[in-house]
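Novice: Pasting the sequence and the predicted coordinates here, then a few questions.
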Amino acid sequence: MLADEGRDGTRGGLRERKKQATREALTLAAVRLASERGLENVRNEDIAAEAGVSPRTFSNYFSSKYEALAARNIDRARQAADTLRSRPEGEPLWDALIEATLSPLAGAERAHRAPEPDVLARLRRMSDAPALLGEALKTGLAADSELAAAIAERTGTDVDRDLYPRLAAAAVTSAVHVATDRWLRADPPVPLVPLLVQALRQLAAGLPDPSTDPGAAAP
């Protein structure tokens, strides 16, 4: 196998993995610096330095710090889509979707414990920045498309013709958004993962009316 071939024998596999690693390093550096310093105190150059690359390399990947931060949404959606494709064939769709949606956080210990109040306050201020909200909207649409394609493959539907894959993907994305917003504003702070599980399970159950089923809204 040539040095720059992928595992499947295609040229460029190693190059693509390196590019993805650089992209991930930049997004993680952006999140880390923004949460530590406050988004307004972080420059593109700071993110590049934190990731160990040049400002020019940063600009090859992202146009702004806001785009670098919001890029995590699409990266997680791609991972969830890949995980969904790899789930057992006979597994019920919504069980597979829950596992796939949680997969990007499998190794994130912080997501399984309540954050410190000051950390949560900084993250809340960052998430409320208008410029970041705009980028998040754009990446959210791209994330829907990634997940919808995987759902269409699993269900034998057509992502361009049938309503189901895009409806299901949009529902999952909305559940993640609602759970994350609840996590950001919880007082006292709570872990993120249990909220995601609760939201996704309610969705999988068809969002039963809690006024007629008191247990429907329970964790």
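Specialist: Yep, that arrived.
Novice: Could you use CA atoms for every contact and neighbour count after this?
Specialist: Noted.
Novice: Assign the residue nearest to residue 147 when sequence neighbours are not counted to helix, strand or coil.
Specialist: Spatial nearest neighbour of residue 147, excluding adjacent residues (C-alpha to C-alpha, 6 or more residues apart in numbering): residue 81 at 5.0 Å. Under DSSP: H, G, I helix; E, B strand; the rest coil, residue 81 falls in the helix class.
Novice: and the gap between residue 38 and residue 121?
Specialist: Residue 38 is 10 Å from residue 121, where distance means C-alpha to C-alpha, to the nearest Å.
Novice: Residue 28 too?
Specialist: Following C-alpha to C-alpha, the distance that separates residue 28 from residue 121 is 19 Å.
Novice: Please identify which of those two sits among more neighbours.
Specialist: Neighbours around residue 28 and residue 121, counted as other C-alpha atoms under 10 Å, are more numerous at residue 28. The numbers are 19 against 15.
Novice: does that one sit in a helix or strand, and which one?
Specialist: Assigned by DSSP states H and E, residue 28 belongs to helix 13-37.
Novice: Which residues belonging to that helix are considered buried?
Specialist: Within helix 13-37, the residues that count as buried by 16 or more other C-alpha atoms under 10 Å are 13-14, 22-31, 33-35.
Novice: okay, pairing it with this:
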Amino acid sequence: MTPADEARTTGQSGLRERKKRETRVALSQAAIRLCVLHGWADVTVDQIAAEADVSVRTFRNYFSGKAEAIAAAHLERMLRIADDLLGRPAGEPLWDSLLHAVLGQFVPAESPASRNAPQNERWREGVRLMLAEPALAGEIVKTNAAAQQELTRAVAQRTGTDAERDVYPKLVAAAVSAGTAVAVEHSLRADEATPLGAVLAQVFEQLTAGLPVP
């Protein structure tokens, strides 16, 4: 095989993987959207596939059910956070880079002012109900473990530590995972609509400070 053929094969393989990832994301987003708007019990795999404009067979090629499809969104978001972290300026403090990366994925395409806008109450309630589904809990635990591994590798690369032997990148990844989960839950369950971006900023401010006692 010539170098040109190898490059062409590599490019085709990369394109296939990108299309697979895009399909996974589309299915996951469709599952979340439908379950939030219509309720967990009233959404079927057939509806999710139709919403994503694919066949049910295609859905089954990626996910075993809607719980796995919904949980996949968390892994995809953490993959993007890891990518964003590695793309931040080398001289930027780690926790500043992490905050920028997390905000970019949890509060995308918003200005600082729009992060303070009240959230749609119907959507917030739908997300609360969806996350309370027992069928989703186990999938989220599995996905979170994989997500932390990806972020651990990114933190290790950013800090020059070893993802397998050193505690530090694992601890940072676990703190980011727990911190974002706390922020999401706090934002969703607050008596008044609380902008997620503001809660995330508060969480990372406290993590950066070493969690001082209030």
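Specialist: Thanks, I have the structure now. Computed from a predicted structure; not experimentally measured.
Novice: Not counting sequence-adjacent ones, nearest residue to the residue nearest to the spatial centre of the second structure?
Specialist: Centroid check for the second structure by C-alpha atoms, centre = their mean gives residue 77 as the closest residue, at 2.5 Å. Closest residue in space to residue 77 of the second structure, ignoring its immediate chain neighbours: residue 105 at 6.4 Å, by C-alpha to C-alpha, 6+ apart.
Novice: what's the answer for residue 173 of the first structure, then?
Specialist: Leaving aside its chain neighbours, residue 173 of the first structure sits nearest to residue 144 (6.8 Å; criterion: C-alpha to C-alpha, 6+ apart).
Novice: quick one: the one you found is in a helix?
Specialist: Yes. Counting by three-state DSSP, one finds residue 144 of the first structure located in a helix.
Novice: Helix, strand, or coil at the alignment partner in the second structure of residue 209 of the first structure?
Specialist: Under the alignment (TM-score structural alignment), residue 209 of the first structure maps onto residue 213 of the second structure. Secondary structure assignment for residue 213 of the second structure (three-state DSSP): coil.
Novice: what about residue 213 of the second structure, distance to residue 206 of the second structure?
Specialist: Distance, residue 213 of the second structure to residue 206 of the second structure, by C-alpha to C-alpha: 10 Å.
Novice: Mind checking which of those two has more residues around it?
Specialist: The residue with more neighbours, out of residue 213 of the second structure and residue 206, is residue 206; 15 against 5, by other C-alpha under 10 Å.
Novice: residues making contact with the helix or strand containing the more buried one?
Specialist: Using DSSP H and E, residue 206 of the second structure sits in helix 196-208. Residues from elsewhere that reach helix 196-208 of the second structure (C-alpha atoms under 8 Å, 6 or more residues apart in numbering): 95, 99, 103, 106-107, 115-116, 175, 179-180, 183-184, 186-187, 212.
Novice: where does it sit relative to the chain's centre, distance-wise?
Specialist: Distance of helix 196-208 of the second structure from its chain centroid, counting by C-alpha atoms, centre = their mean, to the nearest Å, is 17 Å.
Novice: Pull out the buried residues from that helix.
Specialist: 196, 197, 198, 199, 200, 201, 203, 204, 207.
Novice: what about the counterpart of the second one in the first structure, distance to residue 179 of the first structure?
Specialist: Translated: residue 197 of the second structure. Aligned by TM-score structural alignment, residue 197 of the second structure pairs with residue 193 of the first structure. Separation of residue 193 of the first structure from residue 179 of the first structure (C-alpha to C-alpha): 9 Å.
Novice: how about the helices in the first structure?
Specialist: Secondary structure of the first structure (DSSP state H): helices located at 13-37, 44-51, 55-61, 65-86, 93-102, 117-127, 130-155, 164-185, 192-204.
Novice: What range does the longest one cover in the second structure?
Specialist: What it means is helix 130-155 of the first structure. On the second structure, the counterpart of helix 130-155 of the first structure by TM-score structural alignment is residues 134-159.
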